[in-house]
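**Student:** My questions concern the predicted model and sequence given below.
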Amino acid sequence: MDWASVAGLVLAIAGIFVGHTLDGGRFASLVQPAAFAIVVVGTGGAVLLQSERRAFLRGLRMLRWVFVPPRGEREKLSREIALWSLSARRDGLLSLEQYMGTRDQFIQKGLRLVIDGIQPDKLRNLLEHEINGYEFAQRQAARIWESAAGYAPTIGILGAVLGLIHVMENLSDPSRLGSGIAVAFVSTVYGVGLANLFFYPVGIKLKAIVADKVSQYEILTEVFHDIASGDHSRVVDERVASLLARH
């Protein structure tokens, strides 16, 4: 669990409500289901319209990474790299077959290319294409949250206009004016608040997580190239040091 993310979200929400209360407002006045539905559902629809279905669903699944990030495995990976290098130099490239049980598809592909004796530069080129495809797909998914941050304030203004229309339709009934005005202003609060306190920070954090994974794959690409080239173990050790230095 990433407690910094949890604390950040709690502080952001608490700041709004505490400030509202200190200014004499009531908590209940900020709880408007109609305004929330307009902003959240409207924003979700706009993002879905601009996105591919797969990217949209992947982006939703990635939300959990903000609070439960993918486990950092750099130290474990560094140990595995050392084993690959040792095994390849001592027993030949075919001995790497025993390490194919990993669940990471990129590592599986890299090991398979090395075992199959693919020419090192060709191997690097193939893995770089794999990284580009992975990065593009993941960034497209993470971008839905930044898109939501762009749409939410405008949808909030739309909710405010709808609330004012409701007010104008009920000028003859003062008892219904308060709810219409509340929806009008709270919609704007929800739109701007969700955009700047949730959607945009989530998008930025997800892109940082993706960038970190891509950096690991880039180092692994060089490791597989070095092993396939039969480079000295010292070269591989430097790759491992680079991997740990970015931790």
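**Tutor:** That came through fine. Numbering: from 1, shown residues only.
**Student:** From here on, just use CA atoms for contacts and neighbour counts.
**Tutor:** OK.
**Student:** List the contacts of stretch 19-38.
**Tutor:** With contact meaning C-alpha atoms under 8 Å, 6 or more residues apart in numbering, stretch 19-38 is reached by 17, 155-156, 159, 182-184, 186-187, 190.
**Student:** Show the end-to-end separation of that stretch, please.
**Tutor:** Stretch 19-38 has an end-to-end distance of 24 Å (C-alpha to C-alpha, to the nearest Å).
**Student:** that older thread, can you say which two of the contacts of stretch 19-38 are spatially most distant?
**Tutor:** Distance extremes for the contacts of stretch 19-38: the farthest pair is Phe17 and Ile155 at 21.5 Å, using C-alpha to C-alpha.
**Student:** the more surrounded of those two?
**Tutor:** Taking neighbours as other C-alpha atoms under 10 Å, Phe17 and Ile155 compare with Ile155 leading, 25 against 16.
**Student:** My read is that the more buried one contacts Thr43, right?
**Tutor:** Yes: with contacts counted by C-alpha atoms under 8 Å, Ile155 reaches Thr43, the gap being 6.6 Å.
**Student:** quick revisit: can you pick the most crowded of the contacts of stretch 19-38?
**Tutor:** Most surrounded of the contacts of stretch 19-38: other C-alpha under 10 Å gives Ser187, at 34 neighbours.
**Student:** Can you list the neighbours in contact with the helix or strand harbouring that residue?
**Tutor:** Per DSSP states H and E: Ser187 is located in helix 177-194. With C-alpha under 8 Å, 6+ apart as the test, helix 177-194 has contacts from 29-30, 32, 34-36, 38-39, 149, 152-157, 159-164, 166-167, 170-171.
**Student:** another one to put next to it:
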Amino acid sequence: MDFATFIGIGGGFGVLVIAIFMEGSKLSQFMDLLATNVVIGGALTTTMARFTLGGFMAAFTAGLKAVTFNHHVSARDMIEKIAELADVMRKQGPLGLEQVEIHDEMLAKGMRMVADGFDLAVIRESLERERDLQLERLEDAHKLFKFLGDAAPGMGMVGTIIGLISMFSHMDDPKKIGPGMAVALLTTLYGAVLANVVALPIADKLSIKSTEEGINMTLVIDGVLMIRENKSPAVIRDMLLAYLPQKHRAAMQEAA
């Protein structure tokens, strides 16, 4: 579970609630069904219009899953695991790889292909296709939440106009002026909150995650191919050190 997502979004809403109470207002004053319908419903439907229905549901689900559950393995740990598998390959042969527990799905798939004797080109093509498709799914999810973040303030402005029209059309009734102005302001608030507290942070996180996933999966592909070529664990570790920041390389070499 990625606690940063929950802490960030939950903390953002927490700050808003505290600000409301510090002003001596009631939380119920900031709840309005019309504003919710216009901003959230409008933003979701206008975003959905940019995708097919299946594409929208797949991207939305993939995005929430990616930012909620953190399955990322550090490059350092991945290099150590690949070196361990290379050692097993050297000592026990391809069949020995089947006895090693591997948690990363892509690395496990690569080791199964090595153990089954697949050709080097076939392994490369299969793993690169899997990497590209996964990155494409993350990119679709990033676009969805980016579109949602862009649409929310616009729908908030639409709600503001609706509220102002309602207010001006009831200028002869002072009791209806206040509620109309409240709706006008709340829709702007809802649009800003949906965009800046929820949608855009998730979009940026998906962009970062896509970059990290791409680097990690490329590392796995390189490691699997070198194991298939039966390179020594030391050589594989040295060649994969390029994926680590410079400050971490010396420490890993000393540990090795």
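**Tutor:** Structure received. All values reported here derive from a predicted model rather than from experimental measurement.
**Student:** quick one, what contacts Val223 of structure 1?
**Tutor:** 81, 236, 239.
**Student:** I'd like the distance between the alignment partner in structure 2 of it and Phe118 of structure 2.
**Tutor:** For Val223 of structure 1, the aligned position in structure 2 is Gly223, judged by TM-score structural alignment. Distance, Gly223 of structure 2 to Phe118 of structure 2, by C-alpha to C-alpha: 15 Å.
**Student:** again, but for Ala184 of structure 2
**Tutor:** 64 Å.
**Student:** where do the contact lists of Ile155 and Thr43 of structure 1 overlap?
**Tutor:** With C-alpha under 8 Å, 6+ apart as the test, Ile155 of structure 1 and Thr43 reach no residue in common.
**Student:** Skipping adjacent residues, who's closest to the residue positioned nearest the centre of structure 2 in space?
**Tutor:** Here the mean C-alpha position of structure 2 is nearest to the C-alpha of Leu206 (C-alpha atoms, centre = their mean), at a distance of 3.2 Å. Spatial nearest neighbour of Leu206 of structure 2, excluding adjacent residues (C-alpha to C-alpha, 6 or more residues apart in numbering): His142 at 5.5 Å.
**Student:** now Trp65 of structure 1
**Tutor:** Using C-alpha to C-alpha, 6+ apart, the nearest residue to Trp65 of structure 1 is Leu206, at 7.2 Å.
**Student:** Spell out the residue ranges of the helices in structure 2.
**Tutor:** For structure 2, the helices defined by DSSP state H cover 3-22, 33-36, 42-48, 53-68, 75-92, 105-115, 120-168, 174-193, 200-228, 233-240, 246-255.
**Student:** got the buried residues for the second one?
**Tutor:** Yep, that's helix 33-36 of structure 2 we're talking about. 34-36 (16 or more other C-alpha atoms under 10 Å).
**Student:** now the third one
**Tutor:** By neighbour count on 16+ other C-alpha under 10 Å, the buried set for helix 42-48 of structure 2 is 42-44, 47-48.
**Student:** For it, give me the average deviation versus structure 1.
**Tutor:** When structure 1 is overlaid, helix 42-48 of structure 2 sits 1.0 Å from its aligned residues on average, using mean C-alpha distance after the TM-score superposition for structure 1.
**Student:** so Leu144 of structure 2 touches Ala58, yeah?
**Tutor:** No: Leu144 of structure 2 is beyond contact range of Ala58, at 10.3 Å (criterion: C-alpha under 8 Å).
**Student:** Which one's more surrounded, these two?
**Tutor:** Leu144 (24 against 14).
**Student:** so what's the more buried one up against?
**Tutor:** Leu144 of structure 2 touches 47, 56, 59-60, 203, counting by C-alpha under 8 Å, 6+ apart.
**Student:** now structure 1: which of the residues you listed match?
**Tutor:** With both residues aligned by TM-score structural alignment, their matches' C-alpha atoms under 8 Å, the contacts of the contacts of Leu144 of structure 2 that structure 1 also has are 47, 56, 59, 203.
**Student:** wait, which of these is closest to Met78 of structure 2?
**Tutor:** Ala203 (26.3 Å).
**Student:** Test my guess that that closest one contacts Asp140.
**Tutor:** No: counting by C-alpha under 8 Å, Ala203 of structure 2 does not reach Asp140; the two are 10.1 Å apart.
**Student:** more neighbours, those two?
**Tutor:** Legend: neighbour count by other C-alpha under 10 Å for Ala203 of structure 2 and Asp140, higher for Ala203 (24 against 21).
**Student:** As a quick check, tell me the outermost residue of structure 1.
**Tutor:** Ser172 (49.2 Å).
**Student:** Which of the contacts of helix 177-194 of structure 1 are buried, as a ChimeraX select command?
**Tutor:** The ChimeraX command for the buried members of the contacts of helix 177-194 of structure 1 (criterion: 16+ other C-alpha under 10 Å) is given here:
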select :30,32,34,35,36,38,39,149,152,153,154,155,156,157,159,160,161,162,163,164,166,167
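**Student:** circling back: wouldn't the residue nearest to Leu206 of structure 2 be in contact with Asp204 here?
**Tutor:** Yes: His142 of structure 2 is within contact range of Asp204, at 7.4 Å (criterion: C-alpha under 8 Å).
**Student:** out of these two, which sits in the more crowded spot?
**Tutor:** The residue with more neighbours, out of His142 of structure 2 and Asp204, is His142; 27 against 15, by other C-alpha under 10 Å.
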